[in-house]
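Chemist: the following comprises the amino acid sequence and a computationally predicted model.
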Amino acid sequence: MTQTTVDSSLFQPTRLGPLHLPNRLVMAPLTRNRAGADGVPGSLMTAYYAQRASAGLIIAEGTTPNAVGQTYPHIPAIHSPAHVAGWRGVTEAVRSAGGRMFLQLQHGGRIGHPLTSGLTPVAPSPVPLPETIHTPDGRVPSVTPREMTALDIRSTVADFARAARNAVAAGFAGVEVHAANGQLLHQFMARNTNHRTDGYGGPVANRIRFAVEVTRAVADAIGPERVGVRISPANTVNGIEEGDTRHLYPALLEALADMDLAYLHLEFANPANPLFATVRDAWPGVLMANPDLGWPAPLPADGGRSAGERLLDAGADLISLGRGFLANPDLVERLRVDAPLNPVRDKYTMYVGGATGYTDYPTLTAPGRKTQATQPFPLDAVVR
């Protein structure tokens, strides 16, 4: 049976700093909760990422730069030699399969719990997450985080820089600083989670300060051409209310623009939203756009291809896709030949479990592949 080849700008090669990308499709960072209890990536994660090496770039899932930044059970980390060694196995497998990887650095701030990390979470202000949180003991009420001191802030900035150096040592081509989705950097930027009265709170210029300092420290540590930043303007996930989005992000992008970073990653991008044009006009470098595909609506039949093409036409340079890559290891080829896509099986295995819903999605060349499922922690609730 003859297959049709789709002519799309998504499949055009491009460059990202020193990297040659064979296409403009990026695998977005996806929380999958499959590391060891100690945060070390193992063989299951190695297989998962190697299966998806045909992406122009893989951005590996949010990985904590220090112990107190851990969000949920079985989240990977990058602050010990064991973490570096575990991730090195992943990057070597992806590189052997022809791929390239960045690592997302994610500090959860108030999104954490002593049952998971053994530590009281820290945040810009003692404002708890307004919902329960998943722990090894199931979903429990969130705890009030400890307000970060000036020393905490300085040491956390240093932890991000150290984590970036560890990521390069582990074989990553670069890192993405996570300043979105209600994580720590976003908590500093938002009015409802930042009640500080020092130089990190109050006016916009103060509330963006921590994100700028982290990004600059990471860029100084490994080179700006190896560093991206992810933002999600007006996103209210994890109880975030920015309060002044239209002033916040122009100021943030102006502060970051002179660093010559590898890219800016805009989440929930929609060219029909005036915010997209504002970001594109304000950002002088590579813009990676993650299309708004209507989560939790089902994945579009074309996997987001048409949405990605509209964003490229509107000025984006790279397109990141999440669920499409989650369920389709060979997503690039399926989109290229207009083949049917695997649907995401269920929300449960997106965040919880072993091989099932993770490494056992079939490819066009291996439609019947099955793997044995394992469960790393009690399956009592969907993570989120």
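Modeler: Perfect, thanks for sending it. Numbers count the residues shown, from 1 in each chain.

Chemist: contacts, neighbours, all on C-alpha from now
Modeler: OK.

Chemist: and the gap between Leu326 and Ile59?
Modeler: 12 Å (C-alpha to C-alpha, to the nearest Å).

Chemist: do Thr236 as well
Modeler: 23 Å.

Chemist: who has more neighbours out of these two?
Modeler: Ile59 (23 against 14; other C-alpha atoms under 10 Å).

Chemist: doesn't the more buried one lie inside a helix?
Modeler: No: with DSSP: H, G, I helix; E, B strand; the rest coil as the criterion, Ile59 is assigned strand and is not in a helix.

Chemist: nearest residue to it in space, please, no chain neighbours.
Modeler: Residue nearest to Ile59 in three dimensions, not counting chain neighbours: Phe102, with 4.7 Å by C-alpha to C-alpha, 6 or more residues apart in numbering.

Chemist: pretty sure that neighbour is touching Phe172, no?
Modeler: Yes: Phe102 is within contact range of Phe172, at 5.4 Å (criterion: C-alpha atoms under 8 Å).

Chemist: got another one to weigh against that:
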Amino acid sequence: MTTLFDSLLLGGAVSLKNRIVMPPMTRTRTTEGALPTDGDLPNEMVATYYGQRTGAGLIISEATDVDQSSHGYARIPGIHSETQMQGWRRVTDEVHRRGGTIFMQLWHVGRLAHSSILPNGQAPVGVTGERAEGSEVFAHGPDGRLRFMAVDTPRALSTDEVSAMVGTFAQAARNAREVGFDGVELHAANGYLIEQFMNSVLNTRTDRYGGGSMEDRTRFLMEVVDAAVAEFGPGRVGVRLSPHGKYGSMPTDPLVEETFLYVVEQLARRGVAYIHLLYELLPEGNMETGVFKPRYLDHGLLAKARALFPGAFIWCGGFNDRERAQASLDTGLVDLIAFGRPYIANPDLVERLKNGWPLAVADRSAYYTRHGNLGYIDFPAYSTDSAECGVA
């Protein structure tokens, strides 16, 4: 029987020491660059944070902007400027020094943005000009202070701009490779730009990226995947998907399962290392105050996907103990389990799970705090000499 602590050769290219994944988690701990074109920068604290968590078989970085037009949330890092690349080099050096493996998650938020933090106050861009009603992002209010605000109305990308965006993702993947990442994950979930194209209800375009056919509405994702694989090679590119997800004001898509299986089949042909499945999230409130209720994907659908895809599957969503994670692994439907929130307060999560030690719980106010290392790198490893688990 495969256990959480068994090794795995991911994509035939990357050796993982166990089946436990630290998934992407936005933490808003970057430093603002000196110039607007610098963007928000990974700093020494960010390097320490990832370095503390290298017990994971695979670390996937927080979502990272591929260019300035993707800056949907304040204090989110990018990989499009030289100063950002320098910051990420410190992160990968620290992770590798401590024996870890790390992929970078690349995203473009599309319509989920506010003009106050975009270059020259420009409008967000999207698959169409339809606004994500009810969605909020962390941006500058009228008084200049950061707060959660309703997203702005987007401008629809032209056909040429969509094609150019593929090149933007390719450059971001190239930058990630140059600064030492072991691979990249493409964020095609949670209502961000790539998923906006895939949704048959939202995508009302009539060009070659339009929603009229399965091939057309998934074309953008496939072109981005091809570009990333060209940069990193087969076995070092993953894709995150969230079938049935509602986050980002995504409309219910009657073709979601058909689209999902088509995408899985196409990714299999392209040498993708893994598919990262995020259970459906039903958000109430914004990223900071909302309650997220995971609803698990139908095992029959996953079995169909498993038959189509020879790579690995990662399950993410609501895992907070060894027993449930192992039971999910025992289904044979997935290969790796991602623990999200438990990794915030437990930098030594793998050891705690392996030894049955209690898990610390981080106060929710620390998730996205703007107060430096508080609730970020101040969680201690478990000590058998003390019953204190370290709650911040």
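Modeler: Received, thanks. Note that the structure is predicted; figures quoted are calculated from it, not measured.

Chemist: and the residue nearest to Ile59 of structure 1, what pairs with it in structure 2?
Modeler: Superposed on structure 2 with TM-score structural alignment, Phe102 of structure 1 falls opposite Phe103.

Chemist: Ala180 of structure 1 now?
Modeler: By TM-score structural alignment, Ala180 of structure 1 lines up with Ala189.

Chemist: report the contact partners of its match.
Modeler: By C-alpha atoms under 8 Å, 6 or more residues apart in numbering, the contact list for Ala189 of structure 2 reads 195, 240-243, 245, 278.

Chemist: name the member of those with the most neighbours.
Modeler: Result: Glu195 is most packed of these (other C-alpha under 10 Å), 29 neighbours.

Chemist: residue boundaries of the helices in the stretch 201-350 of structure 2?
Modeler: 214-217, 219-232, 256-269, 299-308, 322-330, 342-345, 349-355 (DSSP state H, counting those that start in this stretch).

Chemist: out of those, which gets nearest to Ala392 of structure 2?
Modeler: helix 342-345 (7.7 Å; C-alpha to C-alpha).

Chemist: which residues of structure 1 does the closest one align to?
Modeler: The alignment places helix 342-345 of structure 2 over residues 324-327 of structure 1 (TM-score structural alignment).

Chemist: check the mean deviation of that stretch from structure 2.
Modeler: Superposed on structure 2, stretch 324-327 of structure 1 shows a mean distance of 1.4 Å to its aligned residues (mean C-alpha distance after the TM-score superposition for structure 1).

Chemist: isn't the match of Phe102 of structure 1 right up against Gly180?
Modeler: No: using C-alpha under 8 Å, Phe103 of structure 2 is not in contact with Gly180, being 9.3 Å away.

Chemist: can you pick out the residue with more neighbours from the two?
Modeler: In this view Phe103 of structure 2 and Gly180 are compared by other C-alpha under 10 Å, and Phe103 has more residues nearby, 24 against 20.

Chemist: which position in structure 1 pairs with Ala305 of structure 2?
Modeler: Under TM-score structural alignment, Ala305 of structure 2 pairs with Val279 in structure 1.

Chemist: out of the contacts of Ala189 of structure 2, the closest to Gln84 of structure 2 would be?
Modeler: Using C-alpha to C-alpha, these come closest to Gln84 of structure 2 at Arg240, 23.2 Å.

Chemist: what is the burial count for the closest residue to that closest one other than its chain neighbours?
Modeler: Excluding the flanking residues, the one nearest Arg240 of structure 2 by C-alpha to C-alpha, 6+ apart is His276, at 4.4 Å. Around His276 of structure 2 there are 26 other residues, counting by other C-alpha under 10 Å.
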